[in-house]
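1. Following is a predicted model, sequence given first.
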Amino acid sequence: MKLKEIAHSRTGDKGDMVNISVIAFDEKDYPIIQKKVTVEKVKLFLGETIQGEIIRYEVTTLGAINFVMHKALRGGVTRSLRLDKHGKTLSSILLEMPINTND
């Protein structure tokens, strides 16, 4: 299954950083997100788009995980030549990540 089947997402930016929150639709699915959506898997899935460190914060009371991604916007809104200078599409891309629930 894809992450978008059990979660939705919000994105924000500050300078050359982007944060992506992954929020479970149903609290029963939050443990799956906690276990399967790791920094390593996110970094691998987003590839060279994220050139810096990724920090993960868990917000269990909301059933959410927030990822702060450094060096993700090629300099930030006023300096980037990217079409998506705010990184808003990154949340949609992340929600396409496959989640294996069999292990």
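-> Nice, thanks for sending it over.

2. Please make it C-alpha for all contacts and neighbour counts, starting now.
-> Fine.

3. any idea how far residue 65 is from residue 8?
-> 11 Å (C-alpha to C-alpha, to the nearest Å).

4. Overlap in contacts, these two.
-> 22, 23 (C-alpha atoms under 8 Å, 6 or more residues apart in numbering).

5. Please identify which of those two sits among more neighbours.
-> Neighbour count, other C-alpha atoms under 10 Å: between residue 65 and residue 8, residue 65 has more, with 22 against 17.

6. structure B:
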Amino acid sequence: MKLRELAHSRTGDKGNISVISLIAYRPEDYPLLEEKVTPERVAAYFSQIVHGRVTRYALPNLHAFNFVMEDALGGGVTRSLAVDMHGKTLGSALLEMEV
């Protein structure tokens, strides 16, 4: 199944760092997300875009995770030539991951 069937996301950016929040729709799906959506898997999934470290922060009381992806926005908003220089579509792209 696609990740979007279990969770929704929000994105943010700061400089050349993209942050994706992944929030489970149902608390009972949180352990599955914890097992299947690892920082290594997210880094591999975005390997064409993210050239730095991917760190996952667990927020169990919110049934959510924050993924901080370094060197992910082509130098940042003021330097990037990308169409989506803020990386807002990265959250939607993550939701297409198979779990």
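-> Great, that's in hand. Because the structure is a prediction, the values reported are computed rather than measured.

7. Helix or strand next in line after the helix or strand residue 66 of structure 2 falls within, which one?
-> In the assignment (DSSP states H and E), residue 66 of structure 2 maps to strand 64-69. Toward the C-terminus, strand 64-69 of structure 2 is succeeded by helix 90-94 as the next helix or strand (DSSP H and E).

8. That next one - contacts with which helices or strands?
-> The contact analysis (3 or more C-alpha pairs under 8 Å, 6 or more residues apart in numbering; DSSP states H and E) places helix 90-94 of structure 2 against strand 7-14, strand 17-24.

9. distance from the first one to structure 1 after superposition?
-> Compared with structure 1 after the fit, strand 7-14 of structure 2 shows a mean deviation of 0.2 Å (mean C-alpha distance after the TM-score superposition for structure 1).

10. tell me, that strand lands on which residues of structure 1?
-> Counting by TM-score structural alignment, strand 7-14 of structure 2 lines up with residues 7-14 of structure 1.

11. Centre of the chain to the matching stretch, how far?
-> 7 Å (C-alpha atoms, centre = their mean, to the nearest Å).

12. Surely residue 90 of structure 2 and residue 20 touch.
-> Yes - shown here, residue 90 of structure 2 and residue 20 form a contact pair, counting by C-alpha atoms under 8 Å, at 7.4 Å.
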